[in-house]
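Chemist: Could you work out the structure for the sequence below:
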Amino acid sequence: MQKTVTPLPRKSPEELGISPQKVIGFLDGLKERGLEIHSLMILRHGHVAAEGWWAPYAPELPHMLFSLSKSFTSTAIGMAVQEGILTLDDPVVSFFPEDLPAEVSEHLAAMQIRHLLMMGTGHDKDTMDALHQAEDGNWVKAFLALPVPHEPGTHFLYNTGATYMLSAILQKASGQRLLDYLQSRLFEPLGILSPTWQTCPRGIHTGGFGLNVTTEDIAKFGQMYLQKGVWQGKRLIEEAWIEEATGKRISNGDGGDSDWAQGYGYQFWRCRHGVYRGDGAFGQFCIVMPEQDGVIAITAGTGDLQGVLQCVWDHLLEAFLPEPAEAVERSSELKERLAKLSLDLPRFEPRSQLEAQIGGRRYDLEENGLSLQGFRIDFDEDSACLTLIKEEGDETLSLGRHEWSFGQTSVFGGADTRMASSFTWRSPDELLLTIRGIETPFCITMGVRFTEEALEIRHRFNVSFGGDEEHPIRGKAAR
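Modeler: Sure, this is the predicted structure:
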């Protein structure tokens, strides 16, 4: 039997006291800053006032949350505390006697669940690199083996490995993996269908990253927090936990204009203006605004997270009016703007005489950072088929000629993800490919310049954890 989901209720911005003009200003502000946003939802009084997706992103698509996953993990811990499965005072070492180092330091012994939640473990650097490098795939053992130079609770350090440990502890204490534990307690009540969560080599959900849900799912999560843990008349989590988790539990800076220095709760960031949020790399946001009775959900592909928040403060804070608005004319304009949102699709020349010469030819590539061995492209009237040749198997992508073509790809790592791709000719001998992972923040552009018997590929990711632009990839036509 297929499950049905009740979407969030909708009302016009005017009915909810939202200024259409200020929302339009927010959209303009994002564009002026050059911020790549993929989706937006603005809620007030439990209703959606404005929403939009920048094509080719779409409402039904899940999106990688990265560290916004942490806030969901924190919620699971709060539920487990509520059920008496564990307490915040429980020592971390008590759950993993078989994985402890030969000597347990005083600080490691003193580390409690609450310290994992507040990012106050006592480490002096993020532990994730050590976890990823664990040859036996035992991330718990790798975490416990690291030195803890500071007394737990006294030193803030953003530490994704700490959130992984919360997931591992929950699994140990409850007998359920994190995703399964939350299924009946959070996801099903909120109507979040088919969430997925990445796991470590030993099958424990990563906790600090790896969750994939839709924009409306993010908005529902934020609304549940705004409602102090109640959803459709049913209490999912205690109000006391909501207050504790979203309040300042540890100092992370001196305040000022940075929204990363206003204090940290239990996997939630404090913000300026009495706001709190969960957020993730490249602009995944769940912003909860208690004073305005509002929630803002955003997915994106940008490195300027502070810029996104600044646009919220500059435009959307004042959009929440004390009473219903009457800007009907601007409301119509806002509705039209939101319906036509799209990311720029590069369009230069649709065709080149070179297509007849290079179409169907294989080019063998030099060793490169993308692990590609060969390149081939076949042209059709309105599309092209790109074949990226790899040792583990060929990757075939459909490209639209000056329009998006949709399919699936593993170009962005891991399992196949939905993608939208297109091509254009920047010059008679340079082909420009645009490949978007539309369930991810990532987009790769490839400029492919052809000479008589060779090619050179210059590729760039819109966002990445490393450098944006890689070394050119060179290749020769196969004989």
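Chemist: alpha carbons only for contacts and neighbour counts from here, please
Modeler: Noted.
Chemist: mind listing the helices for this protein?
Modeler: Shown for the chain, the helices assigned by DSSP state H span residues 20-32, 69-82, 106-110, 113-117, 128-132, 139-145, 160-174, 178-182, 188-190, 215-226, 239-246, 305-311, 328-339, 355-358.
Chemist: As a markdown table, those with distance to Gly475 would be great.
Modeler: Shown next, in a markdown table, are the helices of the chain (distance: least, CA to CA, whole Å):
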| stretch | distance to Gly475 |
| --- | --- |
| helix 20-32 | 37 |
| helix 69-82 | 40 |
| helix 106-110 | 52 |
| helix 113-117 | 49 |
| helix 128-132 | 33 |
| helix 139-145 | 40 |
| helix 160-174 | 39 |
| helix 178-182 | 45 |
| helix 188-190 | 51 |
| helix 215-226 | 41 |
| helix 239-246 | 53 |
| helix 305-311 | 37 |
| helix 328-339 | 43 |
| helix 355-358 | 13 |
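Chemist: which one of the ones you listed lies closest to Val92?
Modeler: helix 113-117 (6.1 Å; CA to CA).
Chemist: Off-centre distance for stretch 323-341?
Modeler: Centroid displacement of stretch 323-341 relative to its chain, using CA atoms, centre = their mean, to the nearest Å, is 28 Å.
Chemist: That should have said stretch 57-69, apologies.
Modeler: Computed by CA atoms, centre = their mean, the chain-centroid distance of stretch 57-69 equals 6 Å.
Chemist: Proceed likewise with the subsequent sequence, for comparison:
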Amino acid sequence: MKAFISIRTLVLFFGFLFCADAVAQNPLSLPVSHPEKEGISSAAVLSFIECLEKDIDAVHSFMILRHGKRIAQGSWAPYDETTPHLMHSLSKSFTSTAIGLAIGEGLLSLDDPVISFFPDDTPTNPSWQLKAMRIRDLLTMSTGHRKEPRLFNVESGWTRSFLHSEIEFKPGTHFQYNSAATYMLSAILQSVTGERLVDYLDKRLFQPLEIQKPDWDRSPEGINTGGWGLRITTEDIAKLGQLYLRKGMWLGERILSETWVQEATSKQTSNGSHPDNDWDQGYGYQFWRCRNNCFRGDGAFGQFCIVIPEHDAVVAITSGTNDMGGVMQVVWDILLPAMTSEPVEADPAATRSLATKLNELSLPLVQGEPRSPLSRKLIERTFQIFENEAGVQSVSFDLQDNDHRITLEMDHGRETLRLGNDHYIRSKLNDHLPYTQHMRRHIGASGAWIKPDEYQAKIYLTQSPASMIYTFRFDNNRVTWTSELRHSLFAPRNLAVLEGQ
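Modeler: The predicted structure follows:
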């Protein structure tokens, strides 16, 4: 009897750990259940997590929904469940949703010519291809471009730049991934509603789904970028997936047309023929078709909203990885076969193991020593950094306790980088670190001596997939500082080595 009570108490305790965050959520947030009740074992979820940790560098968070209920969620430190994460191209699926809503309101149609919305930006003698381009061609990435128009380096006039770009194919006949086309959808929506995309969606999508109005990047003209730049939480991703899984219904109310959901998530254009490639299964309206009769929205470096209709499931993931296919493969190999149509038998040991794992999730720390023979000597030194384009004037170090500090004097002012040796320390920058301009200021950092004369700092920019590794090598009275920026689309590729004395 004592053994039974002990096990039951442990299960309840770990179950509380497992669901504590979910219980604290707004009551209109996604309801919570245990994996076994929804037809998937805790052991399978644990295996899913362990495979991600083993094979992928690095998943930041995940959430699994089954039958509309959260059965598991977790974030790897220094990431957390409440900080919005940059979606990159997963933003496109939200832009598509806005177009579906506008069509439902009679503001747009799929066959509206693109140039009809921008008479002042259209070339005097538009090509026949441009005149033939319609909203559906923007949605399906079949605008007729051989190469995607590059808007990022254009200081102004993004709409005009798109309309004046070369179009070589008949629209609707040639798939070419095209973030600029999604920007044009945002521009069209703003032109007909007088509202930015994010404001239009706030009343119609975000508020009904209990999603806090998010931040979304803008063009120089003040138009939301549409194809990228949205920042939301993992739960917000899952809610969009659940809305589409339920064919546009939310809590008994219709948010989005069922016809739109069906068309948006069906194959509208061919993008390849390889049966085992998740990027060759067809493209809808800013949604990808997947293997296993699934569909998804996704973004660079592993941002995913995977919808699995045949198993009534949604998997939301944020990451900082180059192996996006590997992330999906873990879903197909581990989660998909484990989903059953009926509840499965409770497994207290697996429940405890899963709860413990979820409570301890952390990305790998810098492996090394908390102090070095140089630690005490460095406290008395300030290194003046030679002339550089990174804006660094000087750097000083306090690297002898478990919580380390690196103080940077930069052109914009002082930045103090706090690093944990056996944990990540979360903090907020005053502005930016070297080579992280234009990125958000929330970070999580760890550091250690990897050699007696070499210290390494790992910094995750926790509102994005990006991370930075700084390595400092000390030799007599000099410091050599190398930088490696990972999983960032818009940063310089070749980062100069900094030196000082």
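Chemist: What is the resulting TM-score of the chain superposition?
Modeler: TM-score of the superposed chains, computed with TM-score structural alignment, normalised by the length of the first structure, equals 0.94; 472 aligned residues with a CA RMSD of 2.0 Å.
Chemist: and stretch 309-319 of the first structure, which stretch of the second structure?
Modeler: The aligned range for stretch 309-319 of the first structure in the second structure is 328-338, by TM-score structural alignment.
Chemist: List the buried residues of the matching stretch.
Modeler: Buried positions in stretch 328-338 of the second structure, judged by neighbour count with 16 or more other CA atoms under 10 Å: Met328, Val330, Val331, Ile334, Leu335, Leu336.
Chemist: Among these, pick out the one closest to Ala22 of the second structure, please.
Modeler: Within the set of these, Leu335 lies nearest Ala22 of the second structure; the separation is 21.1 Å, counting by CA to CA.
Chemist: give me every residue that touches the residue nearest to Pro348 of the second structure when sequence neighbours are not counted.
Modeler: Spatially, and ignoring its direct neighbours in sequence, Pro348 of the second structure is nearest to Val11 (6.0 Å; CA to CA, 6 or more residues apart in numbering). Shown in contact with Val11 of the second structure (CA atoms under 8 Å, 6 or more residues apart in numbering): Pro348, Thr351, Arg352.
Chemist: Phe295 of the second structure maps to what in the first structure?
Modeler: The pairwise alignment with the first structure assigns Phe295 of the second structure to Tyr276, based on TM-score structural alignment.
Chemist: for the first structure, longest strand please?
Modeler: strand 417-427 (DSSP state E).
Chemist: Return the mean post-superposition distance for that one against the second structure.
Modeler: Comparison of strand 417-427 of the first structure with the second structure after fitting gives an average deviation of 1.5 Å (mean CA distance after the TM-score superposition for the first structure).
Chemist: In the second structure, what stretch matches that strand?
Modeler: Using TM-score structural alignment, strand 417-427 of the first structure pairs with 441-451 in the second structure.
Chemist: quick one: contacts of that stretch?
Modeler: Against stretch 441-451 of the second structure from outside (CA under 8 Å, 6+ apart): 77-79, 365-372, 404, 417-432, 455-463.
Chemist: Just the buried residues from those residues, in ChimeraX please.
Modeler: Buried residues among the contacts of stretch 441-451 of the second structure (16+ other CA under 10 Å), as a ChimeraX selection:
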select :77,78,79,365,366,368,369,370,371,372,404,417,418,419,420,421,422,423,424,425,426,427,428,431,432,455,456,457,458,459,460,461,462,463
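Chemist: ok, so of the contacts of Val11 of the second structure, who is nearest Glu195 of the second structure?
Modeler: Nearest to Glu195 of the second structure out of these is Thr351 (CA to CA; 47.4 Å).
Chemist: Give the equivalent position in the first structure for that closest one.
Modeler: In the first structure, Thr351 of the second structure lands on Ser331 (TM-score structural alignment).
Chemist: Would you mind confirming that its match is in contact with Pro13?
Modeler: Yes - Ser331 of the first structure is within contact range of Pro13, at 7.2 Å (criterion: CA atoms under 8 Å).
Chemist: Looking at the two, which one has more neighbours?
Modeler: When Ser331 of the first structure and Pro13 are compared for neighbours, Pro13 comes out ahead with 28 against 22, by other CA atoms under 10 Å.
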